[in-house]
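> Could you look at this predicted model? Sequence included:
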Amino acid sequence: MTTPAWDPAQYLRHAGHRARPFADLLARVPDLPGDPPRIADLGCGPGNVTALLAARWPTALITGYDNSPEMLDKAHVDHAGPTAGGGRLDFAPADARTWTPAEPHDLIISNATLQWVPGHADRFADWVAALAPGGTFAFQVPGNFSAPSHRLMRSLAHSARWKDRLADVLRHEDAVLAPEAYLDRLTGPGRTADVWETTYIHLLQGEDPVLDWVKGTGLRPVLTALADDPQAREDFLTEYRAALREAYPAGPHGTPFPFRRIFAVATREA
């Protein structure tokens, strides 16, 4: 899988739809034990949803972590600094494959990031062990790798024209686990877990809105791999655009885009 280069402006074009699962996840996180609470946001991106943590816990000391310099720059500019409730919002580089907190945390949360981390469930034990008593680990990941948007992308990348350049750059259906597997990995002595899934039907606006959506996320490895060949990049997008138009036809009020997500909240006993 190719490490993608990120474009904060493209990602934020659908910020409202993308933030909704985080808000739904946040609603299931219980009160935190610390005063002020210490919070880590793994894969904070441009920081727009990290800022929602400060709204929920105004005194919290919050650090958003990401491995994209572009995303971190945007987060710093738009959101870093003291918060209205007396807390603080900071951002720092880190890789979720290796990040381990240096001190106990009241909340470790991750929004649509762990699907990019092979073997991410193997990190759960370290993160849960780093929680303060009564602390919570919570995340959501896309569960739509079998959806047309991803199947068509992979099929095209493996086609005769593109396979030599793109066959190995994309994630597959095993990028995330089944909800039952997450529940099994998170449930154990001294902690409780809640796992669920939701399929959102986003009503997208504009021309080719599904393509516009995936250009901010799932398609980034392809765009990165073809960045040095603008004509090849445009040729791939032309083929993919046509397939998406057939798979996701526009309706009278916009283009419906079903998107399944998997959520998990694990809380350590106080």
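Here it is on my side, so go on.
> Going by C-alpha atoms from here, please, whenever you check contacts or count neighbours.
OK.
> Mind giving me the packing neighbours of the helix of greatest length in the chain?
Determined from DSSP state H, the single longest helix within the chain is helix 230-247. Packing contacts for helix 230-247, counted by 3 or more C-alpha pairs under 8 Å, 6 or more residues apart in numbering; DSSP states H and E, involve helix 148-157, helix 209-214.
> second one coming, line it up with the first:
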Amino acid sequence: MSRQAEAVWDPAQYGVYGDERARPFTELVGRLGPIEPRRVVDLGCGSGELTATLAGRWPGAVVEALDSSPEMIAEARAREIPGRLTFEVADVTAWEPGRPVDLIVSNAVLQWVPEHLDLLPRWIGALAPGGRLAFQVPGNFAAQSHVQLRELCRSPRWRDRLAGTVRDDPVLDPAGYLDRLAGLGCAVDAWETTYMQVLTGDDPVLEWVKGSALRPVLSALPPDETGEFLTAYRDRLRAAYPARPYGTVFPFRRVFVIATRHAP
């Protein structure tokens, strides 16, 4: 996660619906195919569970991971493997490799970084010839979960405090990323998937967004106003995502990109 989000991250809340959150990462890494990278960097690693799977997938690789959230890195460090898997607190916007990297992974991070399109040339330049940049971002900013959140933040009751906390659409579509990265001399595989997630429990969509999109809002609100805001947002989500006998359907669009740097 990037400091641009200006949010305090809660590893336990983010871990709610962990299987659903892990699925896009698994799809992204699976699309890489039979490669054998020696040096892997995970930019925005969160609490490290998924990063640890990279070390397991490529036992001959050194995996370096960073995240700007001290709370997330504190959780991740229990998974370190000396000499093979390390975690540190750092901002992805300031990352500079000491030597070329075979694989850069960034999972559900770039939507938090307003200037992330400006980072892409630097990250491609950090790759060894034939190296790959693989990332995925949520593409659901037109979904009711986000529309209702933006409307509530910009309502008369909350706009003075919250109007600037939620951006409209911070990512490109697959064609947009393909064009940008092909222009940097890469072979690009870009696609999107909409997962029809069936969530269970009380107000499950609210519990989902508490771990992600709501973090900047919750960080901006004083404790005595948080309950009022969550109640109003919960009511909007209940209307937008009605519970069914089998659970609550929460469609979630994801955008995936793998860019391979051409060898000279």
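Sure, I can see it. Keep in mind the model is a prediction, meaning the values are calculated, not measured.
> And the TM-score between them?
For this chain pair, the superposition-based TM-score is 0.95 by TM-score structural alignment, normalised by the length of structure 2; 260 aligned residues with a C-alpha RMSD of 1.4 Å.
> follow-up on the earlier one: so for V49 of structure 1, which of the helices and strands packed on helix 230-247 of structure 1 sits nearest?
Of all those, it is helix 209-214 that lies closest to V49 of structure 1, at 17.3 Å by C-alpha to C-alpha.
> Tell me the residues of structure 2 aligned with the closest one.
Helix 209-214 of structure 1 corresponds to residues 204-209 of structure 2 when matched by TM-score structural alignment.
> Contacts for that stretch, please.
13-14, 16-17, 145, 199, 215, 233-234, 237, 241, 248, 250 (C-alpha atoms under 8 Å, 6 or more residues apart in numbering).
> Would you pull up how far that stretch lies from the middle of the chain?
For stretch 204-209 of structure 2, the distance from its own C-alpha centre to the chain's C-alpha centre is 16 Å (C-alpha atoms, centre = their mean, to the nearest Å).
> how much does that stretch stray from structure 1?
By mean C-alpha distance after the TM-score superposition for structure 1, the fitted stretch 204-209 of structure 2 averages 0.3 Å away from its aligned residues in structure 1.
> re the thing from before, out of the helices and strands packed on helix 230-247 of structure 1, flag the one nearest A96 of structure 1.
helix 209-214 (22.1 Å).
> corresponding residues in structure 2 for the longest helix of structure 1?
Counting by TM-score structural alignment, helix 230-247 of structure 1 lines up with residues 223-240 of structure 2.
> Mean deviation, the matching stretch versus structure 1?
Stretch 223-240 of structure 2 sits 0.6 Å off on average (mean C-alpha distance after the TM-score superposition for structure 1).
> Flag every buried residue along that stretch.
F229, Y233, R234, R236, L237 (16 or more other C-alpha atoms under 10 Å).
> And for that stretch, what's in contact with it?
Stretch 223-240 of structure 2 is contacted by residues Q144, S145, Q148, L149, L152, D203, V205, L206, L218 when judged by C-alpha under 8 Å, 6+ apart.
> Counterpart of the first one over in structure 1?
Alignment note: Q144 of structure 2 maps to P148 in structure 1; criterion TM-score structural alignment.
> count of neighbours near its match?
Using other C-alpha atoms under 10 Å, P148 of structure 1 has 17 other residues around it.
> repeat for D126 of structure 1
12.
> ok, the most centrally placed residue in structure 1 to H79 of structure 1 distance?
Nearest to the mean C-alpha position of structure 1, by C-alpha atoms, centre = their mean, lies A112 at 1.5 Å. Going from A112 of structure 1 to H79 of structure 1 by C-alpha to C-alpha, to the nearest Å gives 19 Å.
> Could you do G64 of structure 1 as well?
Using C-alpha to C-alpha, we find G64 of structure 1 at a distance of 10 Å from H79 of structure 1.
> residues in structure 2 aligned with the helix or strand harbouring A92 of structure 1?
Using DSSP states H and E, A92 of structure 1 sits within strand 88-93. With TM-score structural alignment applied, strand 88-93 of structure 1 matches the range 84-89 in structure 2.
> ok, residues contacting that stretch?
By C-alpha under 8 Å, 6+ apart, stretch 84-89 of structure 2 touches 52, 55, 61-70, 73, 76-77, 79-80.
> need the helices for structure 2, in chain order.
For structure 2, the helices defined by DSSP H cover 11-14, 18-30, 49-57, 70-76, 116-125, 144-153, 159-162, 174-182, 204-210, 215-220, 223-240.
> that older thread, which of the contacts of stretch 84-89 of structure 2 are buried? Put it as a PyMOL command.
Burial among the contacts of stretch 84-89 of structure 2 is assessed by 16+ other C-alpha under 10 Å; the matching PyMOL selection reads:
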select buried, resi 52+55+61+62+63+64+65+66+67+68+69+70+73+76+80
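> can you count the residues close to the closest residue to L66 of structure 2 other than its chain neighbours?
Nearest residue to L66 of structure 2 in three dimensions, chain neighbours excluded: E88, at 4.9 Å (C-alpha to C-alpha, 6 or more residues apart in numbering). When neighbours are counted by other C-alpha under 10 Å, E88 of structure 2 registers 18.
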